[in-house]
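[1] pasting the sequence and the predicted model now:
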Amino acid sequence: MKYYSPLLYCSLAFAVFQGCSQAEKSTTLTNTPEKLIDPANMDTTFKPGDDFFHYASGVWLKNNPVPAKETRWGSFNQLRDFNAKAVKSILEEVSTKKDAKTGSVEQRVGDFFSSAMDSVGIDAAGKEPIKDDLTRINSIKDIDGVVKEIAFQRTIGIGSPLYNFYVDQDEKNTAANIAQFGQGGLTLPDRDYYLVNNTRNRDIKQAYETYVQQLFTLVGTNDTETVKKFEQIWNIEAALAKAEWSREDMRDPYRTYNKLTLADLKKNAPQLNWETTFSTLKIEDADSVIVNNPSFFVEASKLLAKKSVDEWKTYLQWNMLKTAAPHLSTPFVKANFAFTQALTGQKEMTPRWQRSFEVIDRSIGDLLGQLYVAKYFKPDAKKRMVELVKNLSETYEERIKTLDWMSETTKKKAIEKLQAFTPKIGYPDKWETYDGLEIKKDDYYGNIRRAKTWNYNDMVDQLGKPVDRTRWGMTPPTVNAYYNPANNEIAFPAGILQFPFFDFSADDAVNYGGIGAVIGHEMTHGFDDQGRQYAADGNLKDWWTKEDADNFKKLANKVVEQYNGYTVLDTLHVKGKLTLGENLADLGGLAMAYAAFKKTPQGQSNEKIDGFTPDQRFFLSWAQVWRMNTTPETAAQLILVDPHAPATARTIGPLVNMDAWYKAFNVKEGDKLYKPENERIRVW
């Protein structure tokens, strides 16, 4: 995969995958049902004003429990699964091709898949692929060797021990790339797993201890030593967790923008031996870097001095083992999956072929994307999306002009930013060729490592070069979308341009309630609590009057309060502050899509289809996008780590603020979801 800042992309959904793209000769790929809004999926024993989530999708939810190989099951997952089968046919075809030219797209994708599917060869290799790594780590003699190994592991794709590092745009000078360091170094998904002592977290810790002991046992460590090693790893990671800022704090782009010189780094965190770190990371010429949490590096430096070299060697061995485990022999993979089960509740392992193509997509996504595009994507979809983006943009501008809480001065700046949006639709204008990357048919782990090394070198090679704004933050076969504030761009990979989001045969109500709301969602990210702080040119700078900024914050706080009130699982509530950006995007996106829909002939009519009015079909289309079942374990994890609210809240959160929804379904005072008109929130 290409390396991109984890903070710059505001995506539509969390951790979803797969899709399609371009071509003159395309194969029809459709998962469109006979009825786009099917009453058979609804449970009309629920009043829409009491529980619209189950009213719209209750029967579907009952009939579609989470499959054993999944942790969630909804429209995103169904489309991902549907597309996966299309990708599988491509992978099987190119992997058996006898005449593929060495270095060609077909050869490299095909041989990567062949190597991944060679379970016999992978099992026979056992721990051999990581033998040299273990030897190298074991030979470390002092803290300087530890610091160098921490950086070196990053360059060859063995995770991110101690801290995160990447090269990306300078948010205050988006024409330039800059090296960036961030807090990190944990194995568990969030710092709360280390800091909050409750039954759920204690169970996760026990599963984590078992996992650590299993992997170390597989490389020849005795039982007594494995117990000791877990204690060493846990103590280091718990200390790092304590030094981290919360995910809510990390949403502040000004707080996380700290430009430091090499002298600053050496003064504040001397144990990190920054000359060695810079040299190993291949950024020797960097005169300054961005650090998202300077206090974290102060504490990390102290921890380097406090812990022994042997403890750090254990930590580095663990980082290597956990990164490699999913790609090694069966015992490693099974141990990895058992830990995954504890975190997510997934009952069965994802099939090897599906795991394999996900690895390929992350490693050489533009090569796989080219093959998928050439076979399945309809160019007309891109043309129609251009029209929809234009319609949504015009509607957004009209709504900005009518805002009663914003001054004319700030409105002018907001419209300038909106008009400067760059839309990316379907697939890149130019493909990455991965020149020099060798893929072998009999070396799966080696292929992964070489691809990660290639991508790392490609990333650091961007230092000192003009920013390439044609690059994408997602591959074409991805069911998702994103907004990138540094480029002021909205992007819609081809994977999402299918039902239930988009369909050529669909009426406008369905398309505007689906992909129209997605477009509006990504546009609104440009004006959410984070995105609004970036100007039309992508730079982080204030373009608001103080009064307008205060008005926005008051409205945003109301959104935080609304979502804080939603319960997810037993006593767990949605974190309104963590999910604020996505909730604002949902509220604005659906409102924008509805306003654009009302300009269409169908939007201005009352003609029913399958018994539903146009407005009802619009809101039901939105609801069927977000229908989803989730395992309790995954639901609990996502509350901590996901900036998106869960599906139930995403379904109803925007609706209760829209007068049109009340009218469409005759929702009245006394209904559980009813919100008095003067309390309905309209931001954009």
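    Nice, I can see it. Residues are numbered from 1 along each chain as shown.
[2] please count neighbours and contacts with C-alpha atoms only from this point.
    OK.
[3] can you give me the strands in the chain?
    10-11, 72-74, 163-170, 173-183, 259-261, 288-291, 422-426, 482-484, 489-493, 567-569, 572-573, 628-630 (DSSP state E).
[4] number of residues surrounding the nearest residue to residue 644 once chain neighbours are set aside?
    Distance criterion C-alpha to C-alpha, 6 or more residues apart in numbering; nearest residue to residue 644, sequence neighbours excluded, is residue 579 at 5.1 Å. By the criterion of other C-alpha atoms under 10 Å, residue 579 has 24 neighbours.
[5] residue 579 contacts residue 645, correct?
    Yes - with contact defined as C-alpha atoms under 8 Å, residue 579 counts as touching residue 645 (5.9 Å).
[6] rewinding a little: tabulate the strands of the chain (TSV), appending mean neighbour count and distance to residue 583.
    Formatted as TSV, the strands of the chain follow (neighbours: other C-alpha atoms under 10 Å; distance: least, C-alpha to C-alpha, whole Å):
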stretch	mean neighbour count	distance to residue 583
strand 10-11	25	11
strand 72-74	21	19
strand 163-170	22	26
strand 173-183	21	26
strand 259-261	15	30
strand 288-291	21	28
strand 422-426	21	22
strand 482-484	26	14
strand 489-493	25	17
strand 567-569	15	15
strand 572-573	15	15
strand 628-630	22	17
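[7] presented hereafter is structure B, for comparison with structure A:
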Amino acid sequence: MKKLLIGAAMGALLVPAMAHAQSWTQGDEHACVDEACTVYELFQTPAEGATVLGYQGTEAPKYGTWGFDLNGRDTSVNPGDSFMRYANGAALDRMQIPSDRTSYGSFALLRELSDNRVKAMISGLVARTDLAAGSDEQKIADAYRSYMDEAGIEARDAQPLQPYLAAIRAADTHDKAAVYMGQTQGRIGGTIFGTGITIDQKHPTRYVVSTGQSGLGLPNRDYYLESRWAEKKVLYQAYVARMLGMIGWDNPEQAAADIVAFETRIAEAHWTPIQNRNRDETYNEYSIAQLASEAPGFPWQDYYNAVGVGDVSRLIVRQDTAMPKIAAIYAETPMSVIQAWQAFHTTDDAAGRLSKRFSDAQWEFRSRDLQGQPMQRSRDKRGISFAEGMLGEAVGRQYVAEYFPAESKAKMEELVANLRIALGNRIENYTWMSAETRAAAEEKLRKFTVKIGYPNKWRDYTALEIRPDDLFGNGERAGVFQWRYQLNRLNQPVDKDEWGMTPQTVNAYYNSANNEIVFPAAILQPPFFDPDADPAVNYGGIGGVIGHEIGHGFDDQGSKSDGDGVLRNWWTPEDKANFEALTTRLGAQYDAFEPLPGFHVQGGLTMGENIGDAAGTAVGLEAYHLSLNGQPAPVIDGVTGDQRFFYGWAQVWQSKMRDDALRQQIATDPHSPAEFRVIGPLRNVDAWYDAFGIQPGSKYYLAPEERVRIW
């Protein structure tokens, strides 16, 4: 249950996140108060606990002799029936998902490369005896030491929880319990309403308080309400009872049944994941008094006072129609249930920083039972993630110094420039768009900000206290440190230099409020970007990523902001109708995809990312052609330039996923499964048909008039 809502509209690339990130985990500063984040990332980053170190090297892997491994193909497959297998089949057959992973592939290998480098860096710091007291390096080393202090952690067992459980028992009225929820901001604990600081989407030069639905312990509302998740719901109730029993809560079995029933009622009030994507509907301006009037049953002013934002004159409510329902459910629920619910979520939040019996129980449910992961990561790997999660930019500064050459940034700038030219050309020639809307789109494209590699200024961790023998306290202090950092923003102008990801993060994103695309250093490596690879492969890889992120500025939600990041309609009614007709057709294509029996891709949930992928492939290919300066593309090993481009795109998504993890992705993630990130956009690109001779009768063949060409 995430308590922070930070950032504005921003979007990511592939792997589903764990459902229950803790407040100190890396990337949580951009977590949403519900399952629908409005930041468009290249993929959804896993929370702490989902990363492993299977690839052992610290040198970037190589793919073939020119950027693509021809031996990884399965040319016995018709490329029109499965381009994923045609391009990657032999490699996938050889690939095994490590036992401590829920998925594996090209992307995972690159994440592991970054993790291995971070591991080497942190291990080096831990071995040193000359680190200055209070320095970032000392804090990184001490954070890792605290996680590896197993003897001390086991000796303390559940003791760190006792003050929290006593406070929960003392909060014996609904008003007191609501105040306690507010006090958990930045700390362990549960809340039925998530609150945070975000860029104001209609006034993107300032920050605003945002509030939305929360309160669930399962990945989203569907897990409570749909029969196909009934088994997971039963396992969840058993997990709740197990955790309550471990802390000595009275009658844990009955309390667990009451908690799940309470959360089921909340789930019924929640907006759906698809509703949560609609930026017009999730921007609702309120005063605290107005919210209290329209959603009685919850002491809003007392809650916001406890959060630390009780004096604000305005706030943004995301799911406005859900708030009165959840407030009423809260008021009607017996205090014994509220207290048990809070005790469980507090324990669940803290489990990763408690003794082995707690951390094992959490892993067994959240990773094994929900996602099918057979084995837990080793403690040292989790310790590396913990240290990095608390001091991400301090780690990133060292990462950049060791692993990000200046020439990579220069080559990326050239690629981005070509992608912008390509999209500009396409906008100029669209027949479905009027001159008025075209001018606004061109202005937005001109105003894009591009960030590559690392931030211009680094985060200051001076005020964060880290102790080598206090794992639990380090997590709490890091959460409070982060929340105070957010609170201090409220009276300040928006910091345009700030990054939403660390340099060592393998991802990329588009932030609509800043109208910016951001590419951390760690993604600028094979298979995305290889300075020694053939340009066509780079354009299919990192070029597709660049086009994907630029495309988010013009997807069904990103297109609701103008070049200055203001949430407003800059479309004529006719152009908007034309655009929506195209997106409806694209959504229907994805709705038809069925990765597992009974589990279809949700075209409405994945729409933004699907449009991004469509833009990435179409615009990336045009940019590649522009880079040839009128010369024909060379043929390498019998492979044409266009073929190499499409291979580059497919190689990025070469991956396998366990069935349970795939089911969770389909239900919760705004990104389509990897197979359909390959074929979904390509079947709408005319050049793909020409490059591989795709004919009618192939499984994914679309007649020219059925192909959707948005950007």
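    Sure, I can see it. If you're wondering where the values come from, they're calculated on a predicted model, not measured in any experiment.
[8] ok so, going back, got JSON lines for the strands of structure 1, with distance to residue 516 of structure 1 too?
    Formatted as JSON lines, those follow (distance: least, C-alpha to C-alpha, whole Å):
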{"stretch": "strand 10-11", "distance to residue 516 of structure 1": "15"}
{"stretch": "strand 72-74", "distance to residue 516 of structure 1": "19"}
{"stretch": "strand 163-170", "distance to residue 516 of structure 1": "29"}
{"stretch": "strand 173-183", "distance to residue 516 of structure 1": "29"}
{"stretch": "strand 259-261", "distance to residue 516 of structure 1": "39"}
{"stretch": "strand 288-291", "distance to residue 516 of structure 1": "36"}
{"stretch": "strand 422-426", "distance to residue 516 of structure 1": "14"}
{"stretch": "strand 482-484", "distance to residue 516 of structure 1": "14"}
{"stretch": "strand 489-493", "distance to residue 516 of structure 1": "12"}
{"stretch": "strand 567-569", "distance to residue 516 of structure 1": "27"}
{"stretch": "strand 572-573", "distance to residue 516 of structure 1": "29"}
{"stretch": "strand 628-630", "distance to residue 516 of structure 1": "20"}
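[9] tell me which of those strands sits nearest to residue 476 of structure 1.
    Of all those, it is strand 489-493 that lies closest to residue 476 of structure 1, at 4.9 Å by C-alpha to C-alpha.
[10] superposed on structure 2, what's the mean shift for that closest one?
    Here the mean offset of strand 489-493 of structure 1 against structure 2 after fitting is 0.6 Å, by mean C-alpha distance after the TM-score superposition for structure 1.
[11] what's next to that strand, contact-wise?
    For strand 489-493 of structure 1, contacts defined as C-alpha atoms under 8 Å, 6 or more residues apart in numbering pick out 19-21, 421-427, 472, 474-484, 522-523.
[12] make it 6 Å
    Outside of strand 489-493 of structure 1, the residues within contact range by C-alpha atoms under 6 Å, 6 or more residues apart in numbering are 421, 422, 423, 424, 425, 426, 476, 478, 481, 482, 483.
[13] how near is the residue located most distally from the centre of structure 2 to residue 470 of structure 2?
    What lies farthest from the middle of structure 2 is residue 631; by C-alpha atoms, centre = their mean that is 39.9 Å. Distance, residue 631 of structure 2 to residue 470 of structure 2, by C-alpha to C-alpha, to the nearest Å: 63 Å.
[14] name the nearest residue to residue 418 of structure 2, sequence neighbours excluded.
    Distances taken as C-alpha to C-alpha, 6+ apart place residue 623 nearest to residue 418 of structure 2, at 5.4 Å, with adjacent residues excluded.
[15] how about the one you found, what's its match in structure 1?
    Matched by TM-score structural alignment, residue 623 of structure 2 corresponds to residue 596 in structure 1.
[16] also residue 259 of structure 2?
    By TM-score structural alignment, residue 259 of structure 2 lines up with residue 233.
[17] to residue 660 of structure 1, which of the strands of structure 1 lies closest?
    Here strand 628-630 is closest among the strands of structure 1 (C-alpha to C-alpha), at 24.3 Å.
[18] gap between the counterpart of residue 108 of structure 2 in structure 1 and residue 352 of structure 1?
    Aligned by TM-score structural alignment, residue 108 of structure 2 pairs with residue 77 of structure 1. As judged by C-alpha to C-alpha, residue 77 of structure 1 and residue 352 of structure 1 stand 18 Å apart.
[19] higher neighbour count, these two?
    Taking neighbours as other C-alpha under 10 Å, residue 77 of structure 1 and residue 352 compare with residue 77 leading, 19 against 13.
[20] setting aside sequence neighbours, what's the nearest residue to the more buried one?
    residue 16 (7.1 Å).
[21] burial of the one you found, as a residue count?
    Look at residue 16 of structure 1: counted by other C-alpha under 10 Å, it has 13 neighbours.
[22] what does residue 461 of structure 2 align to in structure 1?
    Using TM-score structural alignment, the equivalent of residue 461 of structure 2 in structure 1 is residue 434.
[23] circling back to that earlier point, number of residues surrounding the match of residue 259 of structure 2?
    Around residue 233 of structure 1 there are 23 other residues, counting by other C-alpha under 10 Å.
[24] I'd like to know how far it sits from residue 318 of structure 1.
    Distance from residue 233 of structure 1 to residue 318 of structure 1, by C-alpha to C-alpha: 8 Å.
[25] residue 479 of structure 1 contacts residue 496, doesn't it?
    Yes - the criterion here is C-alpha atoms under 6 Å, and residue 479 of structure 1 meets it with residue 496 at 4.5 Å.
[26] what is the burial count for residue 124 of structure 2?
    Neighbours around residue 124 of structure 2, by other C-alpha under 10 Å: 11.
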